[in-house]
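S.K.: got a sequence here, can you build the structure:
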Amino acid sequence: MAGEMTGGCQCGRIRYRASVHDDEAYLCHCRMCQRATGGVSIAFKNLHKEDVVWETEPDRYASSPIAQRGFCAACGTPLTYEAHGHDRMDMTVGSFDDPWGFRPTEHSGCESWHRDWLDTSHLPASRTDQNPSLVQRWMKSVGKLPD
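M.R.: Sure, this is the predicted structure:
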């Protein structure tokens, strides 16, 4: 998986193009990432800052004395983790238009790791399009299911 990839926030206000050179990504479990995303971990792709071109710059929040996080102030999508003084940054895997080619290669921030959330493949699973109540709300509202 090498080449140019695109991505952005949920509402579409912020878009980017990124030159990606490999399929490696990682999961961060630190408490700062948990609080910033509301999740138990976040999947990141580390890239050179020069390899990312923003069509619209993200909003940024000084999340600590050592870093800032890019996000969309309109819809709340987390987009980046940017440590001060580095030529690289982390892009959220979920913000890429086609995130399926990335593979996790390591864990970071394991002091806050919720191991029970890593392998949930044994739990019951259902598809969005098999939830009649949810399908009805989407169809009534916009005439289709979300992407």
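
S.K.: rest of the way, CA atoms for contacts and neighbours
M.R.: Will do.

S.K.: and the end-to-end length of stretch 57-77?
M.R.: Using CA to CA, to the nearest Å, the end-to-end distance of stretch 57-77 comes to 13 Å.

S.K.: for stretch 101-110, which positions count as buried?
M.R.: residue 102 (16 or more other CA atoms under 10 Å).

S.K.: contacts for it?
M.R.: Stretch 101-110 is contacted from outside by 1, 23-31, 43, 93, using CA atoms under 8 Å, 6 or more residues apart in numbering.

S.K.: do I have it right that residue 56 meets residue 14?
M.R.: Yes: using CA atoms under 8 Å, residue 56 is in contact with residue 14, at 5.1 Å.

S.K.: the more surrounded of the two?
M.R.: residue 14 (22 against 12; other CA atoms under 10 Å).

S.K.: one more to line up against the first:
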Amino acid sequence: MSRHHSGGCQCGAIRYRIEGGLDYPHLCHCRMCQKAAGNYFMPLGFAPGKMLSITRGEPGWFQSSDPVRRGFCRDCGTPLFFDTLQSDGMAVTLGSLDDPAAFPPVSQDGIETRVPFFAALGTLPGKNVDRDDLPGGLASIASTNHQHPDHDTEAWPREGKS
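M.R.: Sure thing, here's the model as predicted:
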């Protein structure tokens, strides 16, 4: 019996399923991935062949270069897919998986454009944030959360919720 993994965007409009595992989970530091992720790097893992299926919605696509298009949610903007058009399969963004810890990165690619302070990020102090800058603090975020849960649902948004 094949283990599957699911994932999707923040708002739940796009959901996908991967039969089996992902190949080559890695962090890409290239400038194109930085811009596409709006972050210092993009974590990606490759779903070979026909292992990936989109189970809800239809992603938008941006042709970031002649050989590559990137899939995203048109509603919330979550980056989801990296599709090398000549490849037999497609990569997913590891952070869009319901269990992003299931595929720890094995490599860092595009290190020629990695931000110079990347190696020092793990040495920064960490803290839990109370969010006292928001009326009601963290409780106000939890009680008004519109984010899709980290599992498949029959429908989304939930009836009576937007």
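
S.K.: closest one of the contacts of stretch 101-110 of the first structure to residue 135 of the first structure?
M.R.: Comparing those against residue 135 of the first structure with CA to CA places residue 93 closest, at 26.3 Å.

S.K.: quick one: the closest one from residue 136 of the first structure, how far?
M.R.: 30 Å.

S.K.: and these two? Which one has more around it.
M.R.: The residue with more neighbours, out of residue 93 of the first structure and residue 136, is residue 93; 24 against 14, by other CA under 10 Å.

S.K.: how about the more buried one, what's its partner in the second structure?
M.R.: Matched by TM-score structural alignment, residue 93 of the first structure corresponds to residue 94 in the second structure.

S.K.: who's in contact with that match?
M.R.: 25, 43-45, 100, 103.

S.K.: what's near enough to touch the residue nearest to the spatial centre of the second structure?
M.R.: Centroid-nearest residue in the second structure: residue 96, 2.8 Å away (criterion: CA atoms, centre = their mean). Residues in contact with residue 96 of the second structure (CA under 8 Å, 6+ apart) are 7-10, 78-80.

S.K.: among these, who's most crowded?
M.R.: In terms of neighbours by other CA under 10 Å, the contacts of residue 96 of the second structure top out with residue 8 at 31 neighbours.

S.K.: need the contact list for it.
M.R.: 14-16, 80, 96-98.

S.K.: can you check residue 43 of the second structure too?
M.R.: 25-28, 93-95, 105.

S.K.: now it: how far from residue 130 of the second structure?
M.R.: Per CA to CA, residue 43 of the second structure is found 28 Å from residue 130 of the second structure.

S.K.: same question for residue 149 of the second structure.
M.R.: In terms of CA to CA, residue 149 of the second structure sits 22 Å off from residue 130 of the second structure.

S.K.: of the two, who's got more company?
M.R.: Using other CA under 10 Å, the more surrounded residue of residue 149 of the second structure and residue 130 is residue 149, with 16 against 11.

S.K.: helix/strand/coil for the more buried one?
M.R.: At residue 149 of the second structure, secondary structure determined by DSSP: H, G, I helix; E, B strand; the rest coil is coil.

S.K.: run a quick neighbour tally on residue 21 of the first structure.
M.R.: Neighbours of residue 21 of the first structure (other CA under 10 Å): 12.

S.K.: helix or strand: which one has residue 142 of the second structure?
M.R.: Element membership of residue 142 of the second structure [criterion: DSSP states H and E] is helix 137-143.

S.K.: contacts for that helix next, please.
M.R.: 130-132, 134.
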